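compute the structure for the input listed below.
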Amino acid sequence: MELFDVVIIGGGPIGIACGLEAKKQGLSYLILEKGPIANSLFNYPVNMQFFSSSEKLEIDGIPFISNEAKPRRNEALEYYRRIVTSNELKINLFERVEKVEKQDDKFTVKTSKSSYVGSNIILATGFYDLPNKINVPGEDSPKVSHYYNDPHFYASQKLAIVGASNSAIDAALECYRKGSEVTLIIRGPEVGQRVKYWVRPDIINRIKEGSIKAYYNSTIKEIRETEIDIKTSEGKVTLENDFVLALTGYMPNFDFLKKLGIELSKDNKLLPTYNPDTMESNIKGLYLAGVICGGMETHKWFIENSRIHAPLIIKAILEQ
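Prediction:
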């Protein structure tokens, strides 16, 4: 098996940035991605607009030109795809990593298609794969989804959306404007404070005028074929319902991290152990990059503030 200086697990923006930096510094590398280029971004809602402006999504100083100051999903996919292709990055797509084993000072990476050996590993897998479940009867029903794609699907339907973050609020507004009868079920007393500042007034006004119904301090308790039960501060409410979007956030694959031997904090944040100067984990030669560094605090790391991980890691590898 070919020996690589570094094997990068994850072909999203930060994994791509690590590949660019490795190539620039003359290291042999391989990026492994279980889906298409920037798989997580590909699975974002079709109309999604970033909170960050385009220049803050740039990697390796390559200009990102968008139609608006804050680019949309399709523009980001174009940008990162062009970086991969124009720089001829070595990336294997639709190849899932199944196991990583360390023996002596080398890592063996076993995938759905082959095996590879690396002197170093960079884990840049993000957090979008595993949804935070609401754990209620009926959650596994076909009418329930933890991912939102296109509002057209929900036109003329009674749609319940669980959550109060950007993903839930974007979905509520888009689906309402495509003709859905939207009900928001919000655990807290208000719409989330981290909702995009140009979107938050919109959803608040739609709720005030009655276009979108919102239940605050409420949780969904049961999902049935044509109804849902909601626990509110005033008691149980039963609503007619066609579909449920449970947009309650996502988490890294902690089981995979544990199998690698990465230590996690003992509190509910589950923060992985790493050196912030080098991004090296408690396992020598295994580095963390991107939002995976935040454990359950997935809102703290974005493309714009984790781009720096790539040069930090490659510098540390070169200085070994």
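
alpha carbons only for contacts and neighbour counts from here, please
Noted.

got the end-to-end distance for stretch 172-184?
For stretch 172-184, the first-to-last residue distance is 7 Å (Cα to Cα, to the nearest Å).

can you list the buried residues in that stretch?
Judged by neighbour count using 16 or more other Cα atoms under 10 Å, the buried positions of stretch 172-184 are 172-176, 178, 180-184.

the longest helix along the chain packs against which elements?
Of all segments of type helix in the chain, defined using DSSP state H, the longest is helix 73-86. In terms of contacts (3 or more Cα pairs under 8 Å, 6 or more residues apart in numbering; DSSP states H and E), helix 73-86 is packed against helix 13-24, helix 39-42.

most tightly surrounded among these?
helix 13-24 (a mean of 25; mean count of other Cα atoms under 10 Å).

how about residues contacting the helix or strand just after that helix?
Remark: after helix 13-24, the chain's next helix or strand is strand 29-32, criterion DSSP states H and E. The contact list for strand 29-32 (Cα atoms under 8 Å, 6 or more residues apart in numbering) reads 4-11, 15-16, 19, 22-23, 90-93, 95-97.

I have a second one here; can you model it like the first so I can compare?
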Amino acid sequence: MTHKELIIIGGGPIGIACGLEAKKRGIDYLILEKGTLVNSLFNYPVNMQFFSSSEKLEIDDIPFISKEAKPKRNEALEYYRRIVTSNKLNIHLFEKVEEVKKQDQQFEVRSNKVTYRSDNLIVATGFYDLPNLLNVPGEDKPKVSHYYNDPHFYSMQKLAVIGASNSAVDAALECYRKGAEVTMIVRGPAIGERVKYWVKPDIENRIKEGSVKAYFDAEVVSIQDNTITIKQKGKMQEIENDYVLALTGYRPNFSFLQKMGVALSDDGKYYPQYNEETMETNISGLYLAGVICGGMDTHLWFIENSRIHAEMILEHICSKKKVNS
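Here you go, the predicted model:
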């Protein structure tokens, strides 16, 4: 059985940052990523532009040069790929961790390919894999997707976009401009306050002029083959519809943490328990890094304010190593 001082679960930007820090400190590490490199970023919409400027997406003080102040998806993929290849980071792609057990002060990490033993473990798995479901009849129909990629697909189609976050607004605008007949269905009274400041006026003006239809204070009741039924202020309405983009957000894999023994809050937010100075959880040797630290509040942690987790965690691992040597 292969033994490592440190296994990092997740090959996103923060997992990469942890690998870089481990390599600098001479720690025998391995990054395990269930998909492609920076899998979540790869699955972002093809035309997505980040809210953050390029320097805020940098890790380990490696410059990120982009054409515009706020980089796009393809530039971020290039940046993080270059970091991994140039630094020859030890990463296994398309290797999914299926089970983690702690035995005799070590972690047994079983993937779909190999079983490892590790002294320490970092979970940096993000949150993009599990969508917040609507839990309505018809949500499992082929016309419904919780992920948005390319607006061309929806050209000349009647498209319902559910949600009012950055992803929903971007999808609504791009699809409208590619010829889709877009209807937004929003649970709240207005477009979300955290929508990118240069995009928010655009969608509000398109709604005001009638180019994009919007139902506020509304919710989806059911989805049929050719229609979608919504409830707005107590009134039921049926809208002609070809496709549905349910962009209602995503959540971390809390069951994965619970199976490892990580304590979560019972207030519906599922905040994991960890030491804010070391990022170590209630399980000795098990650390959290990145957005997963925020529970359901996935807007609390992102690349620019969680890249420091790598240094905090590796500093603690190295300090324990000195004590035990």
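
so where does residue 231 of the second structure fall, helix or strand?
Assigned by DSSP H and E, residue 231 of the second structure falls in strand 227-232.

mean deviation of that strand from the first structure?
Following the fit onto the first structure, the mean deviation recorded for strand 227-232 of the second structure is 0.6 Å by mean Cα distance after the TM-score superposition for the first structure.

which other helices and strands does that strand contact?
Checking 3+ Cα pairs under 8 Å, 6+ apart, strand 227-232 of the second structure ends up next to strand 218-223, strand 235-240.

all helices for the stretch 101-250 of the second structure, in order.
For the stretch 101-250 of the second structure, the helices defined by DSSP state H, counting those that start in this stretch occupy 166-177, 200-209.

circling back to that earlier point, show me the two of the buried residues of stretch 172-184 of the first structure that sit farthest apart.
178 and 184 (15.9 Å; Cα to Cα).

the nearest residue to residue 296 of the first structure once chain neighbours are set aside is in what secondary structure piece?
Excluding its sequence neighbours, the residue lying closest to residue 296 of the first structure (Cα to Cα, 6 or more residues apart in numbering) is residue 269, at 5.0 Å. Residue 269 of the first structure is part of no helix or strand when elements are defined by DSSP H and E.

still on that earlier bit, so which of the helices and strands packed on strand 227-232 of the second structure is the most packed in?
strand 218-223 (a mean of 20).

any chance of the helices and strands packed on strand 227-232 of the second structure in TSV, plus distance to residue 210 of the second structure?
As requested, these are arranged in TSV below (distance: least, Cα to Cα, whole Å):
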stretch	distance to residue 210 of the second structure
strand 218-223	18
strand 235-240	16
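
coming back round to it: looking at the contacts of strand 29-32 of the first structure, which are in helices?
Per DSSP H, these map to helices at 15-16, 19, 22-23.

out of these, which comes closest to residue 237 of the first structure?
The shortest gap between residue 237 of the first structure and any of those belongs to residue 15, at 45.6 Å (Cα to Cα).

I figured that closest one hits residue 6, correct?
No. Contact criterion Cα atoms under 8 Å: residue 15 of the first structure and residue 6 do not qualify, at 11.5 Å.

distance of residue 21 of the first structure relative to residue 41 of the first structure?
21 Å.

ugh, typo on my part, it should be residue 35 of the first structure
Taking Cα to Cα, one finds residue 35 of the first structure at 11 Å from residue 41 of the first structure.

now swap in residue 218 of the first structure and tell me
Applying Cα to Cα, the value for residue 218 of the first structure to residue 41 of the first structure is 30 Å.

ok, now residue 66 of the first structure?
For residue 66 of the first structure relative to residue 41 of the first structure (Cα to Cα), the value is 16 Å.

residues in contact with the nearest residue to residue 15 of the first structure once chain neighbours are set aside?
Closest residue in space to residue 15 of the first structure, ignoring its immediate chain neighbours: residue 124 at 5.5 Å, by Cα to Cα, 6+ apart. Applying Cα under 8 Å, 6+ apart to residue 124 of the first structure gives the contacts 8-12, 14-15, 288-292.

could you redo the last one with a cut-off of 10 Å?
Residue 124 of the first structure sits next to 8-16, 18, 31-33, 287-293, 309-310 when contact means Cα atoms under 10 Å, 6 or more residues apart in numbering.

for residue 265 of the second structure, same thing?
Residue 265 of the second structure makes contact with 271-273, 295, according to Cα under 10 Å, 6+ apart.

then residue 257 of the second structure?
Taking Cα under 10 Å, 6+ apart as the definition, contacts of residue 257 of the second structure comprise 100, 123, 263-264, 272, 288, 292.

tell me the most packed of those residues, by neighbour count.
residue 288 (27 neighbours; other Cα atoms under 10 Å).

so how far is residue 141 of the second structure from that one?
35 Å.

isn't residue 108 of the second structure right next to residue 100, touching?
Yes. Residue 108 of the second structure lies in contact with residue 100 (Cα atoms under 10 Å); the separation is 5.6 Å.

so what sits against both of these two?
115-117, 121.

could you export these as CSV, including distance to residue 70 of the second structure?
Formatted as CSV, these follow (distance: Cα to Cα, whole Å):
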residue, distance to residue 70 of the second structure
115, 41
116, 39
117, 41
121, 33
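
got a winner among those for most neighbours?
residue 121 (27 neighbours).

and the longest helix for the second structure?
As assigned by DSSP H, the longest helix anywhere in the second structure is helix 308-324.

contacting residues around it?
5-6, 14-27, 59-60, 119-120, 122, 124, 276-280, 285-290.

buried sites along it?
Buried residues in helix 308-324 of the second structure, counting neighbours by 16+ other Cα under 10 Å, are found at 308-317.

what do you get for stretch 62-70 of the second structure?
64, 70.

how about stretch 121-134 of the first structure?
For stretch 121-134 of the first structure, a neighbour-count test (16+ other Cα under 10 Å) marks 121-128, 131 as buried.

cool, stretch 227-247 of the first structure as well?
Buried-residue list, stretch 227-247 of the first structure, by 16+ other Cα under 10 Å: 228-232, 241-247.
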